[in-house]
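predicted coordinates and the sequence they were generated for:
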Amino acid sequence: MDMSAQFGPPLTAEFFDRPVLQVAPEVLGCVVTHGPVAVRLTEVEAYDGADDPGSHAFRGQTPRTEAMFGPPGGLYVYFTYGMHFCANLVCGPAGRASAVLMRAGEVIAGQSVATDRRTRPGKAAPKQRDLARGPARLASALGLDREQNGLFVTGGGPVTVHAPAQRAPEEMATGPRVGVSGPGGDAQDFPWRFWSVGEPTVSVYRPGVRRSERRGLSGRAGGGGATRRGQTRP
């Protein structure tokens, strides 16, 4: 299938070679394709590397975050909580390590494949709006895991981010990122989550839990310089 004819041309490396706070709101409404599945992005979060206490890259490069330090337009896919993958779009120049977390979207092609991927044995299939509602669900619906880490999404590869075929004016909202707090709570209130107003696929907001508040709380994991409740951040 010629996805560019259906969804618009692939975004370019030049598109991603900009500050993450410019890129993040502009990927709302764009379409991510991998094989038969396509997801229209309705919610994203920006993470700004060394300048962002909520980022995996805040304390520098590690083997896990190597792809995040690569050229713009790459994928940074990471594993979290021992069970989920989340996927991010690398922005800015190589070495800058900023990225946009693809937080939620609407499955607009390949619904049966996405549903099969998201249905647990013995459980009912998720509702259509929940197929990619949350970063781990989105990665699962698209079939993204470690094999796609480091790939480029700018055309010519198996994963591509397309501009909308027709970009309609969207009402956008901004607010704090889901479940994020940095050392001392520094990143708690960064208004770096962007979402399309009125979209049922947008995920539920949960505030971060500061380290001092974690004491006495069980079953919540954190690391990499920040703590989270829910899925972790790039």
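Perfect, thanks for sending it. Residues are numbered from 1 along each chain as shown.

hey, let's count contacts and neighbours off CA atoms from now on
OK.

strands of this structure, start to end?
With DSSP state E as the criterion, the chain has strands at 31-34, 37-48, 75-80, 84-91, 98-109, 159-162, 172-175, 193-196, 222-223, 226-227.

residues of the fifth one that come out buried?
Residues of strand 98-109 classed as buried under the neighbour-count rule (16 or more other Cα atoms under 10 Å) are 98-107.

residues contacting residue 167?
Contacts here follow Cα atoms under 8 Å, 6 or more residues apart in numbering; on that basis residue 167 touches residue 29.

same question but for residue 61, I mixed them up
Per Cα under 8 Å, 6+ apart, neighbours of residue 61: residue 69.

separation between residue 32 and residue 87?
When Cα to Cα, to the nearest Å is the yardstick, residue 32 and residue 87 sit 11 Å from each other.

check it against this one:
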Amino acid sequence: MRKLPRSFYARDTVKVARELLGKYLVHVIDGVPHIGRIVETEAYIGVHDLAAHSSRGITPRTRVMFGPPGFAYVYLIYGMYHCINVVTEREGNGAAVLLRALEPIRNLDGKTSGPGLLCKAMGIDLRLNAHDLSSDDLYIADDGAPQSQTIVNRPRIGVDYAGEWSGRELRFYIQGNPCISKK
């Protein structure tokens, strides 16, 4: 497997969200690689997207979203669950892709269907916020195999507060995969 280059992330967020499906999230902890295949994502396309954390501007929490692409934006939700996003597009845009679900591949304990469960199984927490995804201990990789999966578009989950943005089909998943978060 080869790490995705920074140029992969420095593109349109919707395109990145779709093309992350089938790639592998790798977190090396104490020399042990924990690997899951990405099977569900959501695109948050910048400050104009009312469901995106960046829509409230630059804050200590969202600063990483406005930085260069290819970094992890990790945050805590409901005071107990971590979520990991991948920063996309050019610096200053405030765009990112939420990783919603993984198919366990190697060394994963527990469920991976949902962003909080995914982070728990992968050992991802706030210490990895703003982590460079071209590092050797947390990265996304491609095995080079051709992708022949059907991708489904649906509205994002849990963004009813976002007005017209709540119904936009910016959630993507691999059709028929048993590990997606919501059927």
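Arrived safely. None of the values given here were measured: they were computed from a predicted structure.

neighbour count winner among residue 32 and residue 87 of the first structure?
More neighbours sit around residue 87 than around the other of residue 32 of the first structure and residue 87, counting by other Cα atoms under 10 Å; the figures are 28 against 25.

which residues touch the aligned residue in the second structure for the more buried one?
Alignment note: residue 87 of the first structure maps to residue 84 in the second structure; criterion TM-score structural alignment. Remark: with contacts taken as Cα under 8 Å, 6+ apart, residue 84 of the second structure is in contact with 72-75, 98-99, 115, 119, 124.

go again using 10 Å as the cut-off
With contacts defined as Cα atoms under 10 Å, 6 or more residues apart in numbering, the neighbours of residue 84 of the second structure are 72-76, 96-100, 115-116, 118-119, 124-126, 128-129.

picking that back up, make TSV out of the buried residues of strand 98-109 of the first structure and add distance to residue 167 of the first structure.
Supplementary listing: the buried residues of strand 98-109 of the first structure in TSV, determined by distance: Cα to Cα, whole Å:
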residue	distance to residue 167 of the first structure
98	25
99	23
100	20
101	21
102	19
103	20
104	18
105	16
106	16
107	17
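
anything in contact with each of residue 32 and residue 87 of the first structure?
102, 142.

now the two most distant members of the buried residues of strand 98-109 of the first structure.
98 and 107 (25.8 Å; Cα to Cα).

related to what we said a few turns ago, mark which of the contacts of residue 84 of the second structure are buried, thanks.
Buried by 16+ other Cα under 10 Å: 72-75, 96-100, 115-116, 118-119, 124-125, 128-129, out of the contacts of residue 84 of the second structure.

pretty sure residue 65 of the second structure contacts residue 75?
No - because the distance of 11.2 Å does not satisfy Cα atoms under 10 Å, residue 65 of the second structure is recorded as not touching residue 75.

what is in contact with those two at once?
Shared between the contact lists of residue 65 of the second structure and residue 75 (criterion: Cα under 10 Å, 6+ apart) are residues residue 85.

rewinding a little: list just the nearest of the buried residues of strand 98-109 of the first structure to residue 194 of the first structure.
Taking the buried residues of strand 98-109 of the first structure together and measuring to residue 194 of the first structure by Cα to Cα, the closest member is residue 103, at 9.4 Å.

alright, calling it a day.
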